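[1] Just to be clear, the model below is a prediction. Sequence and coordinates:
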Amino acid sequence: MSMVGEFRQFIARGNVLDLAVAVVIGAAFGKIVTALVDGIIMPVVGLAMGGVDFSQLYVALDGNEYASLAAAQEAAAPVVTYGAFIQTIVDFLLVAFVIFLVVRAYNRLQKQEDEAPKPPAEDILLLREIRDQLKAR
């Protein structure tokens, strides 16, 4: 089989399409979570911590003090933006928690399907029918 034929067979399996859809949805979901964290959660956390804006937290490595992160970046100072790192950690934790909830719900549904009683085998049904006929006599 040629390489092109193998590639067609690989694409036609369906798993590749499912994976592509999952990646696109995951990327969109990541944007939603980022907007949630940046626009809602971190401002509330910052307000609770005395009005701290986490996106503006930084350390200038050149030893100078700057009025803001933008001023330090404009001066081309090397900075460690640990506030952005904190926001990224919160993003990750939220995404991981939501994925955990989805997988947990899926596993519970699968478990319920597995635990559903199976209909009795034909020989059992036949034996029950014979029993019921013998009782009727």
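    That came in fine, so what should we check first? Remember, predicted model here, so these are calculated numbers, not experimental data. Numbers count the residues shown, from 1 in each chain.

[2] use CA for all of it now, contacts and neighbours both
    Will do.

[3] and the residue most central in space within the chain, what helix or strand is that in?
    Closest to where the C-alpha atoms of the chain average out (CA atoms, centre = their mean) is I99, at 3.4 Å. Following DSSP states H and E, one finds I99 within helix 82-115.

[4] Helix or strand next in line after that helix, which one?
    Next along from helix 82-115, by DSSP H and E: helix 122-136.

[5] roughly how far out does the stretch of helix or strand A35 belongs to sit from the chain middle?
    Secondary structure from DSSP H and E places A35 in helix 15-36. Distance of helix 15-36 from the chain centroid (CA atoms, centre = their mean, to the nearest Å) equals 9 Å.

[6] Now that helix: buried residues?
    Across helix 15-36, burial judged by 16 or more other CA atoms under 10 Å covers G30, V33, T34.

[7] by contact count, what packs against whichever helix or strand comes after it?
    Moving toward the C-terminus from helix 15-36, the next helix or strand (DSSP H and E) is helix 42-48. If you count contacts as 3 or more CA pairs under 8 Å, 6 or more residues apart in numbering; DSSP states H and E, helix 42-48 packs onto no helix or strand.

[8] what does helix 42-48 contact?
    V52, D53, F54, Q87 (CA atoms under 8 Å, 6 or more residues apart in numbering).

[9] quick one: the nearest residue to the second one once chain neighbours are set aside from T81, how far?
    Setting aside the residues directly before and after it, D53 is nearest to G46 in space (CA to CA, 6 or more residues apart in numbering), at 5.6 Å. Using CA to CA, to the nearest Å, one obtains 16 Å as the distance from G46 to T81.

[10] for comparison:
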Amino acid sequence: MLKEFKAFAMRGNIVDLAIGVIIGGAFNKIVSSLVNDMVMPLIGLVLGGVNLSALSFTIGDASIKYGMFLQTIVDFLIVAFSVFCIVKVLNKLKKQEEQQNTAPVVTKQEALLTEIRDLLKHRQVEQ
């Protein structure tokens, strides 16, 4: 059972997934800091010095923090746009690599015609 678990855990997909989760967590902290410390204060400044994360209203004992919700939406949009850009670049690189690796396929007929052409050129040079 231990050997099977080790084989499962050491597969490339599992290791790649673990690395992705770790990098994603770090990226989330960066984006959250960008939104909380830079974007939202600028938006609040444009709106007349309003701290959007503090916007809320109270219904009974419940406090509805719609400012935090707006901040989370901005956070999501930045992450989604960043991931979109990364995927777009990776797809472009993958497409270029596939085009470079695709060698033209020569049929038997083309190979024979090329050989005949080369023989005719060789005959003309000898004469």
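    On my side now, so go ahead. The structure presented is a predicted model; accordingly, all values stated were derived computationally and were not measured.

[11] hmm, back to that, would you reformat the contacts of helix 42-48 of the first structure as a markdown table and include neighbour count?
    Shown next, in a markdown table, are these (neighbours: other CA atoms under 10 Å):
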| residue | neighbour count |
| --- | --- |
| V52 | 16 |
| D53 | 15 |
| F54 | 19 |
| Q87 | 18 |
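
[12] thinking again about what came up before, the helix holding I99 of the first structure maps to which residues in the second structure?
    Under TM-score structural alignment, helix 82-115 of the first structure corresponds to residues 66-99 of the second structure.

[13] in the matching stretch, what counts as buried?
    Here stretch 66-99 of the second structure shows G67, M68, Q71, T72, V74, D75, F76, I78, V79 as buried, counting by 16+ other CA under 10 Å.

[14] swap in stretch 1-17 of the second structure?
    For stretch 1-17 of the second structure, it's none, nothing buried (16+ other CA under 10 Å).

[15] Endpoints of that stretch, how far apart?
    Using CA to CA, the two ends of stretch 1-17 of the second structure sit 22 Å apart.

[16] centre of the chain versus it, how much separation?
    The answer for stretch 1-17 of the second structure is 24 Å, by CA atoms, centre = their mean.

[17] Next: stretch 99-115 of the second structure.
    36 Å.

[18] What is the end-to-end distance of that stretch?
    Rule used - CA to CA; the end-to-end distance of stretch 99-115 of the second structure is 27 Å.

[19] Dump the contacts of helix 42-48 of the first structure into JSON lines; add secondary structure as well.
    JSON lines is the format used below for those (DSSP: H, G, I helix; E, B strand; the rest coil):
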{"residue": "V52", "secondary structure": "coil"}
{"residue": "D53", "secondary structure": "coil"}
{"residue": "F54", "secondary structure": "helix"}
{"residue": "Q87", "secondary structure": "helix"}
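
[20] To which residue of the second structure is the residue nearest to D53 of the first structure aligned?
    For G46 of the first structure, the residue aligned by TM-score structural alignment is G44.

[21] From L55 of the second structure, how far out is its match?
    G44 of the second structure is 11 Å from L55 of the second structure, by CA to CA.

[22] and the helix holding I99 of the first structure with helix 15-36, angle?
    130 degrees (axes from the mean of the first three to the mean of the last three CA atoms, to 10 degrees).

[23] Show me what helix 82-115 of the first structure is packed against.
    Against helix 82-115 of the first structure (3+ CA pairs under 8 Å, 6+ apart) you get helix 15-36.

[24] Quick one: average offset of the helix it packs on versus the second structure, please.
    Helix 15-36 of the first structure differs from its equivalent in the second structure by a mean of 0.5 Å after superposition (mean CA distance after the TM-score superposition for the first structure).
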